[in-house]
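Participant: Provide a 3D model corresponding to the input given below.
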Amino acid sequence: MNPKTREPEVTEPETVREEKPPVFGTYSNIGGTYSSLSRRSFLTRLGATGIATASPTVAIANVVDAPETPSARHAGTQTVHLSINGKRQTLQLEPRVTLLDCLREVVQLTGTKKGCDHGQCGACTVLVNGRRINSCLSFAVMHEDDEITTIEGLGTPQEMHPMQAAFVEHDGYQCGYCTSGQIVSAVGMLKEPWGPADKDVREAMSGNICRCGAYPNIVRAIQMVRSRVSQQGVDA
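Facilitator: Take a look at the predicted model:
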């Protein structure tokens, strides 16, 4: 090609490549340079940072562990008077505490079980003024001066309630987790106007679930106590 007729070459502007700092590296604003930092150095500095921040944490813990004043200790709580298994109890409770959690965590009566915590299984059944309720659905502060009966208040291993003895005699349980709720519910049921047939018992006890499927034995136990109550005047 004739040099005189050659078209001038078009050159593209040079693209400046922006470099990014490495994962383990430090950036210097002076001159835009990087200094390498090994993984070992990075972890060493990280450990030193943790040690440096430990002192404020200890200081905070000291403040939290300081003795509370009586007013601070009871802030947000309410005085509640309950009669539990015949014993008068005066408790300081937050309004959000359920009767179930009050019995288990505060009064330490753990015979009442927490199952679904939604009022669907009946494991938490207790008697309030003789009426059976799901204690997981009721706030403790709602029961001022109420008479509450749990499985511990029905009987003892040495002196069992007739319903407890009937459950033992008829094997009305397998794993036993639902048994306390079943027994308390059955005691409350006997004071309600249900029919005498087995189907009436099953309907009356439908709110108490047995995952092991011991329903036939539970019905037999309840019917035995019902017959003794009607024939012999046994207090259920």
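
Participant: drop to CA atoms for contacts and neighbour counts, all remaining ones
Facilitator: Fine.

Participant: buried stuff in the lengthiest helix in the chain?
Facilitator: As assigned by DSSP state H, the longest helix anywhere in the chain is helix 215-232. Within helix 215-232, the residues that qualify as buried are 215, 217-226, counting by 16 or more other Cα atoms under 10 Å.

Participant: next, the structure of the following sequence, for comparison with the previous one:
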Amino acid sequence: MTKLMVNGVAREFDGDDSMPLLWALRDSLELPGTKYGCGAGLCGACTVHVDGKAVRACQASVSDVDGKSVTTIEGLDPEGEHRVQQAWRELNVPQCGFCQTGQIMQAAALLEENPKPSDDEILTAMAGNVCRCGCYQRIVQAVRLASTGS
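Facilitator: Modelled structure (predicted):
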């Protein structure tokens, strides 16, 4: 039995602990905000926080997070008012929106670690998150807005 905190709630998982965290979150814990993108950890659509660090949920197994704290997009801010989410809305970042939960989770982890990143630091941190619609300029602008609050 794997024990973990998910979005601040103690949870137990009694399935196959080699299952990718992505599927445990989506199918077993019914948290569909974490998206399946490539399944190889290359696109970032499945980004969640594990003990505050950005992690590709398709590459982490349930056993990898035993005893750890996992935050999904649903738990970043239950009301959707995290400063990154606010910046995303203010700047109308997404087009299709599919990759945006992963983008937001990656940006939030960056700002937690580096509250005032330069544009180069934003580009480096966000480089592993693919946006098929090409919203990269708005993504950088939103991260910059979230970092400054203006």
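
Participant: TM-score for these two?
Facilitator: After superposition, the two chains reach a TM-score (TM-score structural alignment, normalised by the length of the second structure) of 0.94; 150 aligned residues with a Cα RMSD of 1.6 Å.

Participant: what's the longest helix of the first structure in contact with?
Facilitator: 162-163, 166-167, 169-173, 186, 190, 198, 201-202, 234-236 (Cα atoms under 8 Å, 6 or more residues apart in numbering).

Participant: now, these that are in helices?
Facilitator: 162-163, 166-167, 169, 186, 198, 201-202.

Participant: most surrounded residue in these?
Facilitator: Scoring these on neighbours with other Cα atoms under 10 Å, the highest-scoring entry is residue 186 at 27 neighbours.

Participant: nearest residue to that one in space, please, no chain neighbours.
Facilitator: residue 222 (6.7 Å; Cα to Cα, 6 or more residues apart in numbering).

Participant: and the one you found, what pairs with it in the second structure?
Facilitator: Residue pairing (TM-score structural alignment): residue 222 of the first structure is matched to residue 143 of the second structure.

Participant: with residue 170 of the first structure instead?
Facilitator: Taking TM-score structural alignment for the superposition, residue 170 of the first structure sits opposite residue 91 in the second structure.

Participant: ok, now residue 154 of the first structure?
Facilitator: Under TM-score structural alignment, residue 154 of the first structure pairs with residue 76 in the second structure.

Participant: its match contacts residue 83, doesn't it?
Facilitator: No: applying Cα atoms under 8 Å, one finds residue 76 of the second structure not in contact with residue 83, separated by 10.0 Å.

Participant: give me the element the spatially most central residue of the second structure is part of.
Facilitator: In the second structure, the centroid-proximal residue (Cα atoms, centre = their mean) is residue 105; its distance is 2.8 Å. Using DSSP states H and E, residue 105 of the second structure maps to helix 100-113.
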